[in-house]
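**Student:** here is the input, now give the coordinates:
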Amino acid sequence: MVKITNVLLDKKVDSRNIQFIMDIASYAELAGDIINNNPYQRNKVSKSGSIYNLLKEDILKQCIIPPIVLASTSKLAENASPEELLKEVLSDSGNLKILDGLQRTLSIIDVYNNNREHFERLDEEYLIRVEVYLSISDTGILYRMLTLNTGQTPMTLRHQLEILFSKYAEGEFNGVSILREVDETSVKSIDSYRFSDLIDGYTSFLEKNELPIDRFDILQTVRTIKFVSGEAAAKIEFSDFLISYRTLSLAFQSRFPEWIYPAEVNDDLKIEANPFGREVYKIFNKSQPLTGYGAAVAELISSKTIAGLDEVSNLASRLEFDEDDLLRLIKFLDDIRGQFKKIGNGQRIFFKLFFKYLLDRDGSSFLNVSDSLERAKNRAMAEV
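**Tutor:** Prediction:
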């Protein structure tokens, strides 16, 4: 049984929204076909004693649960009736995604599959309220997911930002492997980055701020990049940011191709804690240098000290190194660890200063890694 209850237009995402009810058996069958269609959904909540176990008990008692929100990316005829549109959408399960209500859906499937006879004996059908967005764009889906899920603890801030910026990870990145939060794997080479770390860096670039964004700043970031408007998004794309940063990290990798933090270090370079990174990629393929770089290069572009990210790529091949630069970098980060209350923020400040001094053609340490490291360390320590 499927019955339409309302049809509305969502002008923000330019999509018609059909609200309807359907019996639990029909929804459980549909949900089984679409449950894995949305790669950006939260993971299943499986803790015993969770609110979702209570929900399962409520479903057995025919509790009315909040509506479940779906989205269809199918291209539909504009002159068709709502009934015809809904029928077509529900039959095209490959293009249906769950935007809100994943945990409710999992609970419904579980309860129905384990209690079919119970529901078949009911005098009246147990009805599920559902709404579906028609012919919605990818960015519209991401925006609606963000606004529907913000504030729910099972979805981490990083996961929300992955959703927000996911369209930027669809292009070619010259052999770069981008690891999302749901991939559950780690960075293992100079050619791989965690998507969340790249997002940290890109957000710092957009905001000219190396410090982490908090959960209440997400919607401000949406506005900043004009994510769902009909206007152009950020003038400088995520891919441009990644490519420019990568040229710098590859310059270090090329200069120190087999570098591993040594077992023995001279007294003046010894550290108190574990090194920030034992290999080049373990130093540079992290959030702290990415955010520092993002904030630094944004300020340099804003002040017209450099023309843009393309210029960074050209400058990377001209960097001047000393043999102990990586050891000095690790040493300076260790010194900062002992001075800043929030170690990560201190490291981000250091990297911002380092990249700013390194790429400032008007400065005394332009393209000189050693001098830029020294100046960044002294300035960062002065800011404690």
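**Student:** from here on, just use CA atoms for contacts and neighbour counts.
**Tutor:** OK.
**Student:** show me where the stretch 201-350 of the chain has helices.
**Tutor:** Secondary structure of the stretch 201-350 of the chain (DSSP state H, counting those that start in this stretch): helices located at 218-225, 238-255, 280-284, 287-302, 309-316, 325-337, 343-359.
**Student:** can you give me the buried ones in the first one?
**Tutor:** I take that to be helix 218-225. 218, 221-222, 225 (16 or more other CA atoms under 10 Å).
**Student:** let's compare: structure for the following, please.
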Amino acid sequence: MKKRKVMRIDILSRINDEKIGALNVLAEILVKDYLRIAKHIIDDNEMQRKKVKSSKTVYSLLRNDLKQGCTIPPIFLAVRKEAIDENEDEYLQNITDDEIKESIRDKKLIILDGLQRTHQMLALEDELKKTGDKEALDKFHTRRLRVELYVGINKIGILYRMLTLNTGQTPMSIRHQIEILYQDYITDTKIEGVELLREVDGPKTIGVGRYKFSDVVDGFQSYLEKNELSFDRATLLDDIKSLEKLSKKGQKVELFQQFLKSFHKFMEKIEEISDGWEFSKSDYTDDFVQPFGRNIANFYLRPQVITAFGAIVGVLEENDVLSDFDELCDKLDDLVIGGDIYEVYYDFLSNLEHIRTTSKKIGNSQRRYFYHFFKSLLNINDESSLNVRKAVKKARQMYNVEFL
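**Tutor:** The predicted structure is shown next:
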């Protein structure tokens, strides 16, 4: 049996965080021991962000400061859920210092704040090993580092703390925050021919059947709220309690699947009736300096489009125009382009170019235009129903009435 390496961890204080229902523990640990843990945290935790590439920034200066014994702010960690007993309240009331230390040694942790500092400490460790400066390495390794550990924190608490702690140069993106809330859907959503791509996976080519998870969640959130507009960091903090109801495992999963299935059905059908359409300057002259999209995936797989789709489906359901997603999927079988493909997309691009050149808030205006587009396209009581050409023209009329 392999003997576990001795790791010195000193517990300094314990405070209950009543806001998020977790135990906050202040501890000190040797830099060497923390870095041994940190390597596992970064490699094994799929929720953790990637290293920020920076050579001439504050991070490169930090490595020099660390060499000179500069102290740094505490690293904030959270014990992962699987390390907690089922009876969480009783566990937190009775947990001992030794059990807290054991949870740290077991490396079932998430870095809430201090990820980039951790990367720079690891980089300095590698640098000192490569140069062979054993004296400097030993001195660095034996310095003490303060960590704040949250024990018993749930997914909402993790997000809340990430939001409130991340005020530095590289805050977690809104999309990554949303992915944390809805991460259960990644494994629970199994739709044939559909792959969900996460931000932590890095850049991957999107297309019909390959969707950004955060974009789909944006659309689903728009469906639930019947509002196509995006929400920012402050809004996410304000709405944390309502989002908690949707993030629990098992809740809304089937509804999320149905939403994704219907959007996928739309993408399959629009790709089919668009017959391989692609933007070409030779076809469209110089009318479009910055065309909204250059092919079907590039055109429709944008947050502006999927949030508008979600918002209008929610509105149509509320108004009893649509009964459910199954009815929507059935109706999408009858979707038609309604005219010459070149002319339809010329009008589409013209409308979006007009928005780009006249709107002060382009993204929101594009969302609103697509809201009107889907309202015309998916409303069975509208003369433009299931006809892309007619819906494009009707959307421009409705947009002009609203904004001009």
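**Student:** any idea what the TM-score is?
**Tutor:** Aligned and superposed, the two chains score 0.84 in TM-score terms (TM-score structural alignment, normalised by the length of the first structure); 380 aligned residues with a CA RMSD of 3.4 Å.
**Student:** quick one: which of the buried residues of helix 218-225 of the first structure is nearest Glu84 of the first structure?
**Tutor:** Val222 (34.5 Å; CA to CA).
**Student:** the closest one matches what in the second structure?
**Tutor:** Matched to the second structure by TM-score structural alignment, Val222 of the first structure sits across from Ile240.
**Student:** ends of stretch 129-147 of the second structure, how far apart?
**Tutor:** Start and end residues of stretch 129-147 of the second structure are separated by 24 Å (CA to CA, to the nearest Å).
**Student:** typo on my end, it should be stretch 71-84 of the second structure
**Tutor:** 31 Å.
**Student:** what's the aligned partner of Pro73 of the second structure in the first structure in contact with, if anything?
**Tutor:** Correspondence of Pro73 of the second structure to the first structure, assessed by TM-score structural alignment: Pro66. With contacts defined as CA atoms under 8 Å, 6 or more residues apart in numbering, Pro66 of the first structure is in contact with Arg129.
**Student:** how far away is Pro66 of the first structure from Glu374 of the first structure?
**Tutor:** From Pro66 of the first structure to Glu374 of the first structure the distance is 58 Å (CA to CA).
**Student:** could you name whichever residue is most remote from the centre of the second structure?
**Tutor:** Farthest-out residue of the second structure from its mean C-alpha position, per CA atoms, centre = their mean: Glu135, at 42.9 Å.
**Student:** map that residue across to the first structure for me.
**Tutor:** Under TM-score structural alignment, Glu135 of the second structure pairs with Glu117 in the first structure.
**Student:** confirm that its match sits in a helix.
**Tutor:** Yes. Using DSSP: H, G, I helix; E, B strand; the rest coil, the assignment for Glu117 of the first structure is a helix.
**Student:** next, count neighbours for Tyr399 of the second structure.
**Tutor:** 20 (other CA atoms under 10 Å).
**Student:** report the mean deviation for the helix or strand hosting Asp33 of the second structure after fitting onto the first structure.
**Tutor:** If you go by DSSP states H and E, Asp33 of the second structure is part of helix 31-44. When the first structure is overlaid, helix 31-44 of the second structure sits 2.1 Å from its aligned residues on average, using mean CA distance after the TM-score superposition for the first structure.
**Student:** what's the matching range in the first structure for that helix?
**Tutor:** Residue span in the first structure matched to helix 31-44 of the second structure, by TM-score structural alignment: 24-37.
**Student:** gap between Ile312 of the second structure and Val305 of the second structure?
**Tutor:** Distance from Ile312 of the second structure to Val305 of the second structure, counting by CA to CA: 11 Å.
**Student:** now do the shared contacts for those two.
**Tutor:** Joint contacts of Ile312 of the second structure and Val305 (CA under 8 Å, 6+ apart) are Tyr371.
**Student:** list the contacts for the match of Glu135 of the second structure?
**Tutor:** Per CA under 8 Å, 6+ apart, neighbours of Glu117 of the first structure: none.
**Student:** now swap in Asp23 of the first structure and tell me
**Tutor:** The neighbours of Asp23 of the first structure, taking CA under 8 Å, 6+ apart as the test, are 1-2, 125-128.
**Student:** separate out the buried members of the residues you listed.
**Tutor:** Buried among those (16+ other CA under 10 Å): 2, 126-128.
**Student:** so which other helices or strands are in contact with the helix holding Asp33 of the second structure?
**Tutor:** strand 109-113, helix 115-131, helix 134-141, strand 144-151 (3 or more CA pairs under 8 Å, 6 or more residues apart in numbering; DSSP states H and E).
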